[in-house]
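Colleague: can't give you the sequence, but here's the structure:
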């Protein structure tokens, strides 16, 4: 009967590879969301309210 080779090294290597890929992709997509969607929308919102406040101040003569 032939002995079966242990697979512990393959399991550990696969786990490290899977975790590295998952963390890498997570960082890439989270940065894409943050700088591609969240920051521009936040800046647009802040500019909108700044413009409203300037208009309100101009109407009141302050």
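Modeller: Yep, that arrived. The structure presented is a predicted model; accordingly, all values stated were derived computationally and were not measured.

Colleague: okay, CA-based contacts and neighbour counts for the rest of this
Modeller: Will do.

Colleague: helices of this structure, start to end?
Modeller: Under the criterion DSSP state H, helices of the chain are mapped to 8-33, 39-60.

Colleague: what distance separates the longest one from the middle of the whole chain?
Modeller: With C-alpha atoms, centre = their mean, to the nearest Å as the basis, helix 8-33 stands 15 Å off its chain's centre.

Colleague: pasting the second one now:
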């Protein structure tokens, strides 16, 4: 094989790996967006459960080791 053919093959291999990596990253971003959306829904549900103007006790603010 000529040097040009070897270099072309190496570039094709890199392109294939890059495409695979891009697909994996896209899937990761998609899954993370689903998680974010679900967490936003859960946060909204929690906010709706707590009535507005409910006084909070300072005791609720203390870390558990106190």
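Modeller: Everything's here; your move. It should be emphasised that the depicted structure is a prediction, and the values quoted were computed from it without experimental measurement.

Colleague: and the TM-score between these chains?
Modeller: Remark: TM-score between the superposed chains equals 0.71 [TM-score structural alignment, normalised by the length of structure 1]; 54 aligned residues with a C-alpha RMSD of 1.9 Å.

Colleague: still on that earlier bit, in JSON lines, list the helices of structure 1 along with mean neighbour count.
Modeller: Shown next, in JSON lines, are the helices of structure 1 (neighbours: other C-alpha atoms under 10 Å):
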{"stretch": "helix 8-33", "mean neighbour count": "12"}
{"stretch": "helix 39-60", "mean neighbour count": "11"}
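
Colleague: structure 1: which residue goes with residue 24 of structure 2?
Modeller: In structure 1, residue 24 of structure 2 lines up with residue 29, judged by TM-score structural alignment.

Colleague: which residues does its match contact?
Modeller: By C-alpha atoms under 8 Å, 6 or more residues apart in numbering, the contact list for residue 29 of structure 1 is empty.
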